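Chemist: This is a predicted model, with the sequence first.
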Amino acid sequence: MSEENKTISTEKQQEIMEKYDPDAGSRELTGWLGRLAFIGLLAFSLFQLYSSTIHPLPAQILRSVHVGFGLVLIFLLYPATKKNRKLGKLAWYDAIFVLLSLVVGTYWLFFYERIVTQAGSLTTIDFYIGVLAVLLVLEATRRAVGIPITVIAIAFLVYAYWGRQMPGFLIHRGVDIDNLVQSMFFTTEGILGTPIAVSSTFIFLFLLFGAFLVKTGVGQYFNDLAVTLAGRRTGGPAKVAIFSSALQGTISGSSVANVVTSGAFTIPMMKKLGYRREFAGGVEAAASTGGQLMPPIMGAAAFLMIEFIGVDYWSIAKAALIPAILYFTGIWIMTHFEAKRTGLSGLSPEEMPNRKEVFKKLYLLLPILAIILFLSSGMSVMRAALYGILTTIVVGLLRKEKFRKLYIVAFGVGFVGYAIYGMVTGGFDLVQAFIVGGMVTVVVSYLFDGNLVESIEALVDGARTALGVVAATAAAGIIVGVVTKTGLGLKLANSLVSIANGQILLTLFFTMLAAIILGMGSPTTANYVITSTIAAPAVILLGVPDLAAHLFVFYFGIIADITPPVALAAFAASGVASSEPIRTGVNAAKLAIAAFIIPYMFVLENQLLMIGVDNAFELVWILFTAISGMIAIGAGLVGYWFRKVEWYERIPAVIGGLSLIYPSTMSDIIGMSVFVILLALQFLVNKDKIGVPVYKAKPKSSKEQEA
């Protein structure tokens, strides 16, 4: 790669992350405090692995210790105000918060037997511990996640206590303070409820899996592979951004983090080729945000669906596959037309990585393939995550040429040895043979190579990444606890359906607005918990399958990151691209127009989620019409197809595209007729302008990019 294509500095990346992602705003501790934080993060990961494998703990103990670790480390690492981030020391009040968090986190551990046998009655100490737990969770959430979700949680607590003073359908008998504290910390319906249960099991392990993937260099490999496959195509750098961000999204639970890490590489490439700054930032923001929609991992919120809907994870990943493909296809189409409109070519041969060297490292994708294999085999999510981590460690070892042959032999011995054992005993299991081979390889690596440093760093990084999720899910537990205690969810669902007069499209529209508004101020995890509790039931009341309703709110909670006026992912991309934030957000939303349509499609036509697919031909036809519709919409919005799309063609193109996307026979006939007519006009009218760009963008020099 040329020098002109170099990425933005690590310091600049961190600055953008801290500005737009509260989770990245930890302070830089030094000396014994830094070592204490390091040990605490390592202990957090080891505790989670211990409780997941060697000694499972009672649910209340596991969840409370999980919350305790999170609170202690948040107050250690996240200052009360942004200006204290660079001080490198702990304020006296933070030290008090750390000690109080330690007390709250270990309270269930020491008094478990008494609490579970006292039938819901609280001692005076219990009451104050419960109050303290709520206050600490709210403050930790404010620091690590942000103010919006904290305010929402406080509003729900106020609603629970002052229920008698609420207007209209919101009125309820109120929850007295003792009952409220008891439900918030001494039951599994509040802070220790479903959200934190998922955080302390599935989510944490998959975050560790992502941290180990990063240590193996998979993130950089995604970029190299994307450049190799898409770099020479029309508008290559934009397609590289789409491809690499989709891959990065499989291991990243944060749109902002995905934007900054991928965008630091792809946005300078796009700007150099001649893309407008706002468009370059918009492409990266749209693609990075969609990463959370792409199976097999899909970010933290997807794991909450397992508990909320009661289906296995593989069913969720399988259902999300076609919508995710349609989402990225839509962005690909839009960027392709924009590149043709402006006459942008791909990268030059000199700017391309060595294809042979890139393909020699395809083994780095094995952990992703292994996770798919484990999940599709019916293995539990926790075991799949643990074995995924093991696979990642093995793949990381294969990078080391000095011991590579030794590791391959060790893996082969373990695999073949277990296979022979299985065949002799009649219990051969391919997955188990693979896992045993991995275990033998890891043991050999530690004996001969002493390869512990990368593993320890991955454990620490994974725990650090989990802190924001712990705070968000604990705060979300408060919200869910209030909804359960007051019956608010059913009331809101009934009122939403009533306002929409029972019309499915209107109900979906109102639900979309709720999810986007909440998503503008909340991380995806907390947003999904809130909307699935108070908005998804309205859609379910109208007969929509649970999975479709939950994926609907999940989609729009994520898309909030690129929906102006508060589009955090787009704003982060604007920081990398040095572009105007709102315009970048508008470009991102326009590019991701498919994301605003696809959820309606799969609610109205469940076959897109592979629900009730009896006829493969029907599924192929739905996909064909949907992609055709997105081509027409893309041409109408961008203003270019095979030639310039005139203004009088653009409106019919968008209408025809929407007709093709809407799942009905009549709309398909109308949409396809418009599509064919427009396609014919592209070749019959102004034939001499086919392939001629509307204007020719000039590649920018490094000085122009810096300006």
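Modeler: That came through, no problem.

Chemist: switch to C-alpha atoms for all contacts and neighbour counts from now on
Modeler: Noted.

Chemist: Which of the helices or strands spans residue 67?
Modeler: Using DSSP states H and E, residue 67 sits within helix 59-77.

Chemist: Give me the helices and strands touching the next helix or strand after that helix, please.
Modeler: Following helix 59-77 in sequence order, the next helix or strand is helix 92-117 (DSSP H and E). Here helix 92-117 touches helix 59-77, helix 124-144, going by 3 or more CA pairs under 8 Å, 6 or more residues apart in numbering; DSSP states H and E.

Chemist: tell me the angle the longest one makes with helix 59-77.
Modeler: Just to be clear, that refers to helix 124-144. Here helix 124-144 points in a direction 50 degrees away from that of helix 59-77 (axes from the mean of the first three to the mean of the last three CA atoms, to 10 degrees).

Chemist: got a list of contacts for helix 124-144?
Modeler: Residues from elsewhere that reach helix 124-144, judged by CA atoms under 8 Å, 6 or more residues apart in numbering: 22-23, 25, 71, 74-75, 78-81, 97, 100-101, 104, 147, 149-150, 153-154, 178, 181-182, 184-186, 191, 467-468, 471-472, 474-475.

Chemist: what distance separates that helix from the centre of its chain?
Modeler: Distance of helix 124-144 from the chain centroid (CA atoms, centre = their mean, to the nearest Å) equals 27 Å.

Chemist: now the angle from it to helix 92-117?
Modeler: Between helix 124-144 and helix 92-117, the angle comes out at 130 degrees (the same axes, to 10 degrees).

Chemist: ok, and here's another one to check against it:
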Amino acid sequence: MNEQSERAAGRQFTDEQLQDLVVSTDSGARSPTSRSVALLISGLALAWSLFQLWIAQPQLWFAQYLPVLNSSQTRPIHLTFAIVLAFLAYPAFKASPRRHVPLVDWALAAVGGFCAFYVFLYSEHLALTARSGLPTPTQVVIGTVGLAILLEASRRALGPALTVVGLVFLLYAYMGTGWLIPDLIEHEGLSFSALINAQWLDTAGVFGIPLGVSTAFVFLFVLFGSLLDKAGAGNYFIQLAFAGLGHLRGGPAKAAVVGSAMTGLISGSSIANVVTTGTFTIPLMKRVGFSNEQAGSVEVASSVNGQIMPPVMGAAAFLMVEFIGISYLEVIKHAFIPAVISYIALIYIVHLEALKKDMPALGEAKSFGGMIVRFFVGFAVAGAGFTALIYAVGALRAVAPALTGPIMMAVLLAVYVGLVAVAARRPDLALDDPNAKEIRLPTVGQVYATGLHFVLPIVVLVWFLMVERQSPAKSAFYATALMLLIIVTQRPLKALLRGQGEAVGSETRAGFGDLREGLIAGARNMIGIGVATAAAGIIVATVTKTPIGTELAGLVEQLSGGVLIIMLMLVGLFSLILGMGLPTTANYIVVSSLMASVVVSLGAQEGLIVPLIAAHLFVFYFGIMADVTPPVGLASFAAAAVSGGDPIRTGFTAFFYSLRTVALPFLFIFNPTLILYGVDLGTMAGVLQALFVFVVATFAMLLFAAATQGYFLAPSRLHESAALLLVAFTLFVPNVWLDMVQSPFRAVPPAAFERVLAEVPEGTRLRLQIRGPDFNTGEMAETTLTMTAEGASAAERIQNSGLLLMPEGDVVRLEEPMFGSTAAEKLADFDFYSDTPVELAVVQVPRDRLPAQLFYLPALLLLGLVIALQRRRQTKPAF
């Protein structure tokens, strides 16, 4: 794009400046003029990617010639690469030199790299000394220097927020008391050597779970996305979105949403997503009638939502696996419906904006309803094909198990060559100038065949995750391995199939060049994540070594007055504020470590059983909103740079468009079915229930969007918007109304607990209200514990629960639950050795009651009334 067209578009930055904005944030802004230094940085990044590919799959044919490293060895090497590259790639300040690496940065890179590599080099010695509680003075010095350099690397790569938070937690862990530390979370303080031992030398601090997730899972997925993008998949997805949606009313905005959703599958950065898709979509949105701020806001809302879209979710999906202790597939299952309905609602929001402003379509207008029908038909066909593939492979495995693997590989290669042959018949895709006088949007028929081979690695990833039930790391490795083949061979194959035999050599070299650049880009994109997960380990270690993890619930309870909805608002606000200076991954680690258990425990005190996954998703959703929200909102600033709009107004508009993302966490806290909690997808009944939940939730979210936009079939009056909000709320959480009318449980005296437990059907979930002295304060506390009746008799069911009951007349005392049981974990805050006993206060047994869906009827009648009122004022079709 030339400078004249950029000025015409009202843009504040050129393409080069926008790319500089992305690399400054994601991969480091330094670009040395010295060829040897540039080669060193690229070489280190390339070596990091190759190292990660090696440790991802040690069972390959060459594994016998290379040592196999365990997690306590791979994590320090991972951090060594991240720290060294952070100081070489990220300048210290905005005014620092970008064309060469200062001597101080060389020194910090060398010393920081040594401190991290020391943990690998002397891992056996550390196991006998520091990790046994006896750190040597040398080890303490190395750990101290390593922590200081890590925090500086974090400041460079991520900004000051995580560094400041890390320092605050280190001071709190060391001091324990002070005028700024509330009495509730005071402690004796750790000695300096114990602090350094816990944070750097042990395996639970900097080198703990967050860095382990970055090493084992996140790098591979980021690398996979980088290779896909370098191969041309990002451009393909954008073009496909425009071919399918660009012809609709407000089509560029709808295409921006879908394009960003697909790009979000391969990009972990909302800012890179904004710039990548926004340079094309934002000018086209402005062209059909969106203001500068609206165009930027649509791109921001859709790009940031890419962080909640499985399978990567800004690396949070893999962290949830480790923090919650559930499988990766379970995380995907719980996160899928909220993410999809959020994107569907955003498409509807921009559709409503197009209706309000009577925006034209680009080219010949097409039917929005027809597009939806075609989408669902295509989705059904793809689903049927995938199901048929599962049965076909199952049959092959039953007939010839030894040949299944080779045959599947041969078929995969044949399909790949066939799809490349189809793509070779069409010219390669190139983005058009969005500011050209005449826009000619491509058709789906012209675009879809040019990049179908990019879908194969995604299919392989899904296959190994969902069908073969392999680990995320192994699944990502196989998908990445196929991507390596594609990026190297697609160019020469196309040249050969197009009859350009003389170009095969040059295209092969270009393919290897793409491979090299993709590997380097993937590693550079990981610098910030690697440093962030290591620095966030400081917070995790502090939470485990001090009372803040267990006592924060009491502090939040005091602030909220014990009211759950106020507590949730405080937690959401805390997540939002903390996220304003942190990347998604670091913010999720910090807030979930502090707040997820608080949501669960305070919910239990209110009698609401909040699943741990719902609490984690709650803090995660609010954390990602920080990329939107002023005054920081980095994605909003990036979008404003493209659109020429005001960044603060862009941020507020994007936040308004993202209200659905703010509302969703509250909804699935009170109705966990929205995240398919308790829904068994292994049965037909479970699948049908999931489909029902999806349809109802989507419909409710569309009504919520219409209410917040002030437009449904016509401009809405205030009472109509309020009615739409009421209908949407009822469809989302009908159980709230039913609970007001009919209690879900009947109370049973504790003395009758065993008799009732013997009578209820197996699998019944009872609620037990436990009362007793708090272990830390001695004051009386209450909580609600769920218990599933598992076993043939009451005694067996009690034994399976881990509870130890001591009936004494009408009172049922509790001894400390069996070690390792769920009950022991849930009741850990009670003092079972106090003179005041811990006792079973109330037993709540589920009662038969009306289905909550009955409240859909008055809600739909109210909706019908709103439709009747608005139909009188409707002047244009709703779709």
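Modeler: Received it, and whenever you're ready, just let me know what you need. In this text the structure is predicted, and so the values were computed from the model without any measurement.

Chemist: Give me the TM-score for this pair.
Modeler: Aligned and superposed, the two chains score 0.87 in TM-score terms (TM-score structural alignment, normalised by the length of the first structure); 653 aligned residues with a CA RMSD of 2.7 Å.

Chemist: any chance of the helices and strands packed on helix 92-117 of the first structure in CSV, plus distance to residue 583 of the first structure?
Modeler: Formatted as CSV, those follow (distance: least, CA to CA, whole Å):
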stretch, distance to residue 583 of the first structure
helix 59-77, 34
helix 124-144, 28
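
Chemist: hey, which of these is tucked in deepest?
Modeler: Neighbour counts (mean count of other CA atoms under 10 Å) averaged over each of those peak at helix 59-77, with a mean of 25.

Chemist: quick one: that helix aligns where in the second structure?
Modeler: Helix 59-77 of the first structure corresponds to residues 71-89 of the second structure when matched by TM-score structural alignment.

Chemist: Have a look at how far, on average, that stretch is from the first structure.
Modeler: Mean deviation of stretch 71-89 of the second structure relative to the first structure after superposition (mean CA distance after the TM-score superposition for the first structure): 1.3 Å.

Chemist: tell me how far that stretch is from the chain's mean position?
Modeler: What separates the centre of stretch 71-89 of the second structure from the centre of its chain is 23 Å, taken as CA atoms, centre = their mean.

Chemist: And residue 867 of the second structure, what's its match in the first structure?
Modeler: By TM-score structural alignment, residue 867 of the second structure lines up with residue 679.

Chemist: which other helices and strands contact the helix or strand hosting its match?
Modeler: Element membership of residue 679 of the first structure, judged by DSSP H and E, is helix 665-684. With contacts defined as 3+ CA pairs under 8 Å, 6+ apart, helix 665-684 of the first structure has these neighbours: helix 616-638, helix 647-661.

Chemist: Just tell me which of the ones you listed ends up closest to residue 93 of the first structure.
Modeler: helix 616-638 (54.2 Å; CA to CA).

Chemist: what does that closest one rub up against?
Modeler: Taking CA under 8 Å, 6+ apart as the rule, helix 616-638 of the first structure contacts 326, 329-330, 333-334, 337-338, 341, 590, 594, 607-608, 613, 641, 645, 649-661, 663, 668, 671-672, 675.

Chemist: Among these, name the buried ones.
Modeler: Among the contacts of helix 616-638 of the first structure, those that count as buried by neighbour count (16 or more other CA atoms under 10 Å) are 326, 329-330, 333-334, 337-338, 341, 590, 594, 607-608, 641, 645, 649-650, 652-661, 663, 668, 671-672, 675.

Chemist: returning to what we had before: now the helices and strands packed on helix 665-684 of the first structure in JSON lines, with distance to residue 513 of the first structure?
Modeler: Putting these into JSON lines (distance: least, CA to CA, whole Å) gives the following:
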{"stretch": "helix 616-638", "distance to residue 513 of the first structure": "22"}
{"stretch": "helix 647-661", "distance to residue 513 of the first structure": "20"}
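
Chemist: Quick one: closest of those to residue 511 of the first structure.
Modeler: Closest to residue 511 of the first structure of these is helix 647-661 (CA to CA; 20.1 Å).

Chemist: Identify the residues contacting the closest one?
Modeler: Residues contacting helix 647-661 of the first structure (CA under 8 Å, 6+ apart): 601, 625-637, 639, 667-672, 674-675, 678.

Chemist: try 7 Å this time
Modeler: Residues from elsewhere that reach helix 647-661 of the first structure (CA atoms under 7 Å, 6 or more residues apart in numbering): 601, 625-626, 629-630, 632-633, 636, 639, 667-668, 670-672, 674-675.

Chemist: again, but for stretch 197-207 of the first structure
Modeler: Outside stretch 197-207 of the first structure, the residues within contact range by CA under 7 Å, 6+ apart are 63, 66, 300, 303-304, 381-382, 385-386, 462, 466, 470, 473.
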